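# Need a 3D model of the following:
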Amino acid sequence: MTYEGVLTKMQTEFSNPIQYYLVFENSFLSLNQLLGKPMEISFVGYQCLHCGKKKKIFRQGFCYDCFMSSAAAGDWIMKPELSTAHLEIEDRDLEYEKRVQLQPHIVYLALSSDVKVGVTRGTQVPTRWIDQGAIQAIPIVEVPNRYLAGITEVALKNHYADKTNWQKMLKMNPETSGPMVDLIKEKASLKYLIPKEVQDYYDLNANDLYEMHFPILSYPSKVNSLNLDKSPNFSGKLSGIKGQYLLFEDGTVFNVRTFEGYVVRITI
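Model prediction:
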């Protein structure tokens, strides 16, 4: 059976284990059902997620022109502390920026490769942690806008990583990796590390610890990243799914999110 369409990040369902779906315009693929089975991924072309044109993808699923102009690719996306909508200051499109920035945001600790600090919109819980391949996560504060979340993350970056070591994350088997960091204790220890403007949003007693269980038959000991530009055709047996990665039996891993905007043909 063959499926063809534009890659976007895998859709997920928070269950035990996490359920994964590849959604195309006219079809979808339930990936959990393919575990232990062979599949083929073939590169067909490009289609910008913003303008829809068949132009080479530059970054985040956008062609170069859209990445440089779209409000959805502003610097504040990756650096929340640069958000200015709360000041009525426009970056690229104030109405869009207000919709995204002026809503509840959560600063959290997550255990993916190591303990990391991050920011996500309240509506993206627990999706954000699933996408990162975190096996546990805990909210630190919920604040009313992206700017406050951003300055909190900046303050905590002095004490925690803010990026995931993707290779370590993919190899980490929670059943064999030894004792895990106690995220509840970590949260309790950091109140006075966060900015004064955010102190009132900190609740020591709100300890909603999330646990993520990923569908993995076997963990890789070594990983080799599949690049569709260099290897437009790949075949392998699916052995697991973690974060936004497909894991194959031979150690090849495919980061679906990296190749958003690529048109692919998947044969199973």
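# Only C-alpha atoms from now on, for both contacts and neighbour counts.
Fine.
# what's the burial count for residue 91?
With neighbours defined by other C-alpha atoms under 10 Å, the count for residue 91 comes to 16.
# no wait, residue 25
The burial count for residue 25: 9, using other C-alpha under 10 Å.
# name the element it belongs to?
According to DSSP states H and E, residue 25 maps onto no helix or strand at all.
# Same check on residue 66?
For residue 66, the enclosing helix or strand under DSSP H and E is helix 64-69.
# ok, residues contacting the helix or strand just after that helix?
Following helix 64-69 in sequence order, the next helix or strand is helix 75-78 (DSSP H and E). Here helix 75-78 makes contact (C-alpha atoms under 8 Å, 6 or more residues apart in numbering) with 82, 83.
# Show me what counts as buried in helix 75-78.
Buried residues in helix 75-78, counted by 16 or more other C-alpha atoms under 10 Å: 76, 77.
# Stretch 58-70 too?
For stretch 58-70, a neighbour-count test (16+ other C-alpha under 10 Å) marks 58, 59, 60, 61, 62, 63, 66, 67 as buried.
# Quick one: list the elements packing against the helix holding residue 66.
Identification of packing neighbours for helix 64-69 by 3 or more C-alpha pairs under 8 Å, 6 or more residues apart in numbering; DSSP states H and E yields strand 57-59.
# Now do stretch 239-251: distance to the chain's middle.
The gap between where stretch 239-251 is centred and where its chain is centred comes out at 15 Å by C-alpha atoms, centre = their mean, to the nearest Å.
# how about this one, so we can line them up?
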Amino acid sequence: MQYEGVLNKMHTELANPIQYYLVFDQAFIHINQIIYKDIEIQHVGYQCLNCKKEKKIFRQGFCYDCFMKSAAAGDWIMRPELSTAHLDIEDRDLEYEKKVQLQPHIVYLAVASDVKIGVTRKTQVPTRWIDQGASAAIPVVEVPNRYLAGITEVALKKHYTDKTNWRKMVLNQIVSVDLDQEVKKIEALLPEEVHAYFRNTAHNVYELAYPVEQYLTSCTSLNLDKTPNFKGKIIGVKGQYLMFEDGTVFNLRSYEGYKVILNIE
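A predicted model of the protein is given here:
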């Protein structure tokens, strides 16, 4: 079977194991159903996810112009403490920023390699954790806007990493930790502004299972710019990474906006 389209992150469905779908404009692939099949990936062009023009991708699936101008690529996306919609202050598009920033957000701990602190909109639970390849996660505090989540994350980054080691994640080299006990240590580390929210947050642990029969013992990352044609047998999926029998792993998030032809045997 042959498919052609623009890469975007895989859609996911919470199940045991998690179900993955690669969606194109005219078709979709249920990735779980092609595990142990050979797939050929051909990079044939680019299409900006924002303006839809066939322009080289700069970052996050956007061409350079869109990355510099679009409200969906503002600095507050990666640094939520920079959010200003709660002050009625515009960054690039106040209407968009209010829609995204002024809604419930979760500050969480996740275990994908080490214990990691992070922020996500409540509507993105548990999708955000799945995308990161977390084996387990727990909400720390639910707050009403992105700014409060951001300043909480900044405070907790003094004690936890905010990055996932992708190699450890795909190799399943993860720390063993009791997240319930970890959260109990956190209240004293929080900004005063969120203490009341912490006490009203349900600290429930989420366990996540991925469609991987056997983890790799070593891995290398597929770079479509250097290797525009690749063929291999998929043996599993974790986070947004396809894992291949030869040790190659392919991070779809890194290649959003890339046009590809996929041949599945």
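# Among the buried residues of stretch 58-70 of the first structure, pick out the one closest to residue 203 of the first structure, please.
Here the nearest of the buried residues of stretch 58-70 of the first structure to residue 203 of the first structure, counting by C-alpha to C-alpha, is residue 60; it sits at 34.6 Å.
# in the stretch 1-150 of the first structure, which spans are strands?
2-6, 11-13, 19-23, 28-30, 38-46, 57-59, 62-63, 105-111, 115-121, 136-143 (DSSP state E, counting those that start in this stretch).
# how close does the fifth one sit to the second structure?
If I follow you right, that is strand 38-46 of the first structure. Once fitted to the second structure, strand 38-46 of the first structure is off its aligned match by 0.6 Å on average (mean C-alpha distance after the TM-score superposition for the first structure).
# what about stretch 152-171 of the first structure, start to end distance?
End-to-end distance for stretch 152-171 of the first structure, by C-alpha to C-alpha, to the nearest Å: 30 Å.
# again, but for stretch 252-267 of the first structure
The first residue of stretch 252-267 of the first structure is 17 Å away from its last residue (C-alpha to C-alpha).
# could you give me the residues in the second structure that that stretch aligns onto?
Here stretch 252-267 of the first structure aligns to the second structure at residues 248-263, judged by TM-score structural alignment.
# buried ones in that stretch?
Using 16+ other C-alpha under 10 Å as the test for burial, stretch 248-263 of the second structure gives 248-262.
# Look up how far residue 201 of the first structure lies from the spatially most central residue of the first structure.
With distances taken as C-alpha atoms, centre = their mean, the first structure has residue 131 as the residue nearest its mean C-alpha position (3.5 Å). According to C-alpha to C-alpha, residue 131 of the first structure stands 26 Å off from residue 201 of the first structure.
# Could you measure from the aligned partner of residue 3 of the second structure in the first structure over to residue 19 of the first structure?
In the first structure, the residue matched to residue 3 of the second structure (TM-score structural alignment) is residue 3. Applying C-alpha to C-alpha, the value for residue 3 of the first structure to residue 19 of the first structure is 19 Å.
# What is the equivalent residue in the second structure for residue 227 of the first structure?
Under the alignment (TM-score structural alignment), residue 227 of the first structure pairs with residue 223 in the second structure.
# Same check on residue 183 of the first structure?
Under TM-score structural alignment, residue 183 of the first structure pairs with residue 179 in the second structure.
# residues contacting that match?
Contact analysis of residue 179 of the second structure by C-alpha under 8 Å, 6+ apart lists 109, 137, 138, 205.
# ok, so of those residues, who is nearest residue 40 of the second structure?
Using C-alpha to C-alpha, residue 137 comes nearest to residue 40 of the second structure of the contacts of residue 179 of the second structure, at 33.8 Å.
# what's the closest non-adjacent residue to that closest one?
The spatially closest residue to residue 137 of the second structure, leaving aside those adjacent along the chain, is residue 110, at 4.1 Å (C-alpha to C-alpha, 6 or more residues apart in numbering).
# quick one, what contacts that neighbour?
By C-alpha under 8 Å, 6+ apart, the residues touching residue 110 of the second structure are 116, 117, 118, 129, 134, 135, 136, 137, 138.
# Repeat that for residue 123 of the second structure.
No contacts exist for residue 123 of the second structure under C-alpha under 8 Å, 6+ apart.
# so how far is residue 167 of the second structure from it?
Using C-alpha to C-alpha, we find residue 123 of the second structure at a distance of 28 Å from residue 167 of the second structure.
# next one: residue 52 of the second structure
Using C-alpha to C-alpha, residue 52 of the second structure is found at 32 Å from residue 167 of the second structure.
# how far away is residue 246 of the first structure from residue 132 of the first structure?
13 Å.
# In TSV, list the strands of the stretch 1-150 of the first structure along with distance to residue 189 of the first structure.
Compiled in TSV, the strands of the stretch 1-150 of the first structure are given as follows (distance: least, C-alpha to C-alpha, whole Å):
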stretch	distance to residue 189 of the first structure
strand 2-6	44
strand 11-13	32
strand 19-23	34
strand 28-30	41
strand 38-46	46
strand 57-59	37
strand 62-63	40
strand 105-111	12
strand 115-121	14
strand 136-143	11
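# Out of those, which is closest to residue 216 of the first structure?
strand 19-23 (11.4 Å).
# so what does that closest one touch, helix or strand wise?
Using 3+ C-alpha pairs under 8 Å, 6+ apart as the contact test, the elements touching strand 19-23 of the first structure are strand 11-13, strand 28-30.
# quick check: angle from it to strand 2-6?
70 degrees (axes from the mean of the first three to the mean of the last three C-alpha atoms, to 10 degrees).
# what distance separates strand 19-23 of the first structure from the centre of its chain?
Put simply, strand 19-23 of the first structure sits 14 Å off its chain's centre (C-alpha atoms, centre = their mean).
# check the fit of it onto the second structure and give the mean distance.
Averaged over the aligned pairs, strand 19-23 of the first structure sits 0.3 Å from the second structure after superposition, using mean C-alpha distance after the TM-score superposition for the first structure.
# and residue 69 of the first structure, what is it in contact with?
Residue 69 of the first structure makes contact with residue 92 under the criterion C-alpha under 8 Å, 6+ apart.
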